[in-house]
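Student: how would this look folded up:
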Amino acid sequence: MVVRARQERPLLLLLTLVASLALLAGMAWPGVLAGWLLLILVVVARKPAVLPVEEPEVVEEEEPVFDPLPQVAATLGALDIPAFVLGQDASVLFQNKAAEKAFGALPTGSHLSAKLRSPGILDMVRETIATDEPNQIEHSERLPSERVYMLRVAPIDLGQRAPETPDDEVQKFYLLSFKDISELRRIDRMRSDFVANASHELRTPLASLRGFIETLQGPARSDPAAQERFLAIMFDQATRMSRLVDDLMSLSRLELKSHIAPDQTVDLRPLIGHVRDALLPLAEDLGVEIRTHLPEGKVEVLGDRDELVQVFENLIENACKYGQEGKFVDVYLKKGPSKPVEVSVVDQGPGIPAEHVPRLTERFYRVSVADSRSKKGTGLGLAIVKHILTRHRARLIVKSEVGKGSEFTVRF
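Tutor: From the prediction side, this is the model:
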């Protein structure tokens, strides 16, 4: 508040008038001086009237509270790896587009456990929140396709904090990021599989070829009949190696894109007819009849036509080779109004023992090694089928009973 003094002007004017009149009346100079001194004393001794004058109060504007989340969100939104911003209670404050694509959208404020239920991930996040120290673990996802991630969680240092703010009042954020290492693990697995299985599979035909070549260069040098027989066997062995290499390369290509679902529409009715026609020469050689049971109208699914042809060729060819004793292979295409599309391949062969069924889709796994090699199998056919169906978000269901045949069903 500011004060402003104001003298009482009427009194001052009255005293000035008295002194002037005295001077005009011929009073002596000492009397005039005395009057003036009296005037000065009265003015000085009398306190001035003080009137308060209120000034408008100046309201100090508060500085806006710094919210770092929009800046953090804008930065993480440009990343191509899944990332979550977590609060101090492990609630999800932000997830970028890559995280939505990989794990699905999660409402803001939801707890992380609503989307990721792995105890290892939740324990890691809790430990980082409690200690403010970064942590990382390796985590595998099996659905919708097998993926391996290196997860890392760390506190975000925002550098925005008032000096007088207590530690317990500072809002903290944590970044949970996912680095996809599926390709590295796949390469490691392929390397070990190749060393353990492919090298063994290649060793036998290579040893056979070497032996026949030595025979042709030695004792059978001048024997045309032996040469013709040995060359035929050598051709079969070379063809077997070629099939093995082709299957390995096909499996490798499928694994590269197993997490990308196809978006084309395929009508299964003409596709199954095409596969049956392509396998008719093989079925006739084996004495097997392929019978198809197809509904009327279109039966469409999302898929890659060439890959689905490969699936049903593998299944029907296996049924013809290993179930040829039953003389018939039946292919059923089923579609109900409220049921998924299914394709079943049924043979009347010897069947598969129950202990072998869970391992049929493993690479190089065979129920009978000798039987498989005699039928020119590579041990990779059902592994290829499994990887194609994984990409198509479909399942392979195997039912078999010894002495009663086998049924392989693809359920979309």
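Student: rest of the way, CA atoms for contacts and neighbours
Tutor: Will do.
Student: for stretch 347-361, what is the distance to the chain centroid?
Tutor: 34 Å (Cα atoms, centre = their mean, to the nearest Å).
Student: what's the burial count for Ala238?
Tutor: Per other Cα atoms under 10 Å, the neighbour tally for Ala238 reads 17.
Student: cool, and the one 3 residues further on?
Tutor: Residues within reach of Met241, counting by other Cα under 10 Å, total 20.
Student: residues contacting it?
Tutor: Leu202, Pro205 (Cα atoms under 8 Å, 6 or more residues apart in numbering).
Student: what ranges does the stretch 101-250 of the chain have for its strands?
Tutor: Ranges of strands within the stretch 101-250 of the chain are 135-141, 147-155, 174-180, based on DSSP state E, counting those that start in this stretch.
Student: between those, which gets nearest to Ser199?
Tutor: strand 147-155 (26.8 Å; Cα to Cα).
Student: Ala45: which of the strands of the stretch 101-250 of the chain is closest?
Tutor: strand 147-155 (73.4 Å).
Student: please generate a structure for the following sequence too, so the two can be compared:
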Amino acid sequence: MTQSQSPLDQSADVQPTASPLTRLGEARWVLLAALCASAAAVVLYDVPIGPAVGFLVVVALTAGFIPRRAASRRFKLNAQRDIRRMWPGTGMKVTVDALPTPCFVADGRGITRYINRQALETYKGVKPGDPLSFSLRAPSLLEAFDRVCATGEAERISWIEKVPTETWYEAHLAPIYMPGNAGQERTPSLPDFILVVIQDLTENRRLERMRTDFVANASHELRTPLASLTGFIETLQGPARNDPEAQDRFLTIMLDQAGRMRRLIDDILSLSRIELKAHVRPANTVDLTEIIRHTADALSPLSADMGVEVRLRIPDTPVRIKGDRDELIQVIENLIENALKYGHSGEYVDVTLSELSDSQDAPAWQLAVRDYGEGIPPEHLPRLTERFYRVDVESSRAMKGTGLGLAIVKHILTRHRGRMEVESDPGKGATFKVNLPALENTQGLPEKISA
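Tutor: From the prediction side, this is the model:
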């Protein structure tokens, strides 16, 4: 980071001057000695008065108008000391630049005096000389800064910003007193500088929230199958020890409960992996029509068991978008599987892929999965993507659902910069619409399509 030369670096060129009267006062002993010498010369050696007075005048002019080196150096040091109280030295700048987090050095009046590289990258447009409030607008941080100025004691605060996304920050504010300024006159308890170090805690808080949700929700969901397994094992060890028919029935139920726990754990781990890379947009190019056909073929045994026909209405030509193939398969599989399980009474599930060419937003493709079942009551629509939320708990568990499918879909679409809409009319089925951005450059074929 290059910055213009600070006043401290220019202090070598400062040449403060004192008034002639001040210099005469400092040279009073020299003038007194010259006066005594002139008087002795007149009295003892009969020197004319004129030359003696002229000698005194020359000495006085020399003392009054020619700066002495010692006085000049003293004024220069005083000027440097005053400047050092305003601008941090090179050592402080090098130390602040070595810190891995955004750091600001401000004076006691709240004026920014130095910013390290990380702060310049995070807070665009900030520059030395601006008030600190121009860059850091959090009221709690500015209040803490005022308290540090008043008390001279370090503080640590944290705050949350809601725009553009929810982020957590922590700041450490520490006063700095320059060693050479102990005897200088200044405002009582006002530090020479205040170091403000800011740390982004967003990732840590999200991981903490993820762990909390996992413990709360997973423990609740796992309690029922674990209780069932424990009860059946105790029964097999006791009353059903010698009952082969009961053993077969109980072992079948135990296998079903173990499968339920396995599906739940797989979904939780899948959701965790997706959340960890939610901010990284996929870079591969995939064919969306191929993914839809592949998923529909994979679910054909389930659709046959349910007695439901999956009707595809997709383009014959490839539809290329930026995406992760495995994650998009997971999205389409969840939507079609839900339509088969909860809308099987309608006998059909329509899967449609169309281009939103008339949209005012960026070009996009819309995937719509519609069933003709009972539909979803409107009061449940806003909460469908919440973790472990079920419209009908008994029906969901009977269909071997974990309550995490649509939460996984939401996080995958967030990573792909897509969005989902749900339309439902009770008694007439439900439609899940997924919008995914189209490729910006549609000319020609891409070099490689992910398999």
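Student: quick check: TM-score for this pair?
Tutor: In this superposition the chains share a TM-score of 0.71, using TM-score structural alignment, normalised by the length of structure 1; 371 aligned residues with a Cα RMSD of 4.2 Å.
Student: returning to that earlier point: figure out which of the strands of the stretch 101-250 of structure 1 is closest to Pro219 of structure 1.
Tutor: Pro219 of structure 1 lies closest to strand 147-155 among the strands of the stretch 101-250 of structure 1, at 55.8 Å (Cα to Cα).
Student: look up the average distance of the closest one to its aligned counterpart in structure 2.
Tutor: Compared with structure 2 after fitting, strand 147-155 of structure 1 deviates on average by 3.3 Å (mean Cα distance after the TM-score superposition for structure 1).
Student: what's that strand in contact with?
Tutor: In contact with strand 147-155 of structure 1 (Cα under 8 Å, 6+ apart) are residues 121, 124-125, 128-129, 132-141, 172-182, 185.
Student: which positions in that strand come out as buried?
Tutor: The neighbour-count check on strand 147-155 of structure 1 (16 or more other Cα atoms under 10 Å) flags Arg147, Val148, Tyr149, Leu151, Arg152, Val153, Ala154, Pro155 as buried.
Student: output the residues you listed in CSV; the columns should cover distance to Thr16 of structure 1.
Tutor: Shown next, in CSV, are those (distance: Cα to Cα, whole Å):
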residue, distance to Thr16 of structure 1
Arg147, 106
Val148, 105
Tyr149, 101
Leu151, 96
Arg152, 93
Val153, 90
Ala154, 87
Pro155, 83
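Student: out of the strands of the stretch 101-250 of structure 1, which is closest to Ala225 of structure 1?
Tutor: Nearest to Ala225 of structure 1, of those and by Cα to Cα, is strand 147-155 at 55.4 Å.
Student: angle of that closest one against strand 174-180?
Tutor: Put simply, strand 147-155 of structure 1 runs at 160 degrees to strand 174-180, going by axes from the mean of the first three to the mean of the last three Cα atoms, to 10 degrees.
Student: between the buried residues of strand 147-155 of structure 1, which sits nearest Ile290 of structure 1?
Tutor: Arg147 (38.0 Å).
Student: stretch 392-404 of structure 2 maps to which residues in structure 1?
Tutor: Aligned using TM-score structural alignment, stretch 392-404 of structure 2 spans residues 368-380 in structure 1.
Student: list of residues touching that stretch?
Tutor: Contacts for stretch 368-380 of structure 1 (Cα under 8 Å, 6+ apart): Arg240, Arg243, Leu244, Asp247, Leu248, Lys321, Thr361, Glu362, Arg363, Phe364, Tyr365, Arg366.
Student: show the end-to-end separation of that stretch, please.
Tutor: Terminal residues of stretch 368-380 of structure 1 are spaced 14 Å apart (Cα to Cα, to the nearest Å).
Student: longest helix of structure 2?
Tutor: Counting residues, the longest helix in structure 2 under DSSP state H turns out to be helix 244-276.
Student: starting at the chain centroid, how far to that helix?
Tutor: Distance of helix 244-276 of structure 2 from the chain centroid (Cα atoms, centre = their mean) equals 36 Å.
Student: turn the strands of the stretch 101-250 of structure 1 into JSON lines, including distance to Glu60 of structure 1.
Tutor: As requested, the strands of the stretch 101-250 of structure 1 are arranged in JSON lines below (distance: least, Cα to Cα, whole Å):
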{"stretch": "strand 135-141", "distance to Glu60 of structure 1": "45"}
{"stretch": "strand 147-155", "distance to Glu60 of structure 1": "35"}
{"stretch": "strand 174-180", "distance to Glu60 of structure 1": "35"}
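Student: right, and those - which one's nearest Thr204 of structure 1?
Tutor: strand 147-155 (34.5 Å).
Student: report the angle between the closest one and strand 135-141.
Tutor: When the same axes, to 10 degrees is applied, the directions of strand 147-155 of structure 1 and strand 135-141 differ by 150 degrees.
Student: one step back: next SSE after the longest helix of structure 2?
Tutor: strand 285-287 (DSSP states H and E).
Student: now do that next one: distance to the chain's middle.
Tutor: That offset, for strand 285-287 of structure 2, works out to 30 Å (Cα atoms, centre = their mean).
Student: next SSE after that strand?
Tutor: On the C-terminal side of strand 285-287 of structure 2, the closest following helix or strand by DSSP H and E is helix 288-298.
Student: contacting residues around that next one?
Tutor: So helix 288-298 of structure 2 is contacted by 310, 314-321, 325, 328-329, 332-333, 336, 353 (Cα under 8 Å, 6+ apart).
Student: give the next helix or strand downstream of that helix.
Tutor: Later in the chain than helix 288-298 of structure 2, the nearest helix or strand by DSSP H and E is helix 300-306.
Student: now do that following helix: which elements does it pack against?
Tutor: helix 325-342 (3 or more Cα pairs under 8 Å, 6 or more residues apart in numbering; DSSP states H and E).
Student: for the helix it packs on, buried residues please.
Tutor: In terms of neighbour count (16+ other Cα under 10 Å), helix 325-342 of structure 2 has its buried residues at 325, 327-342.
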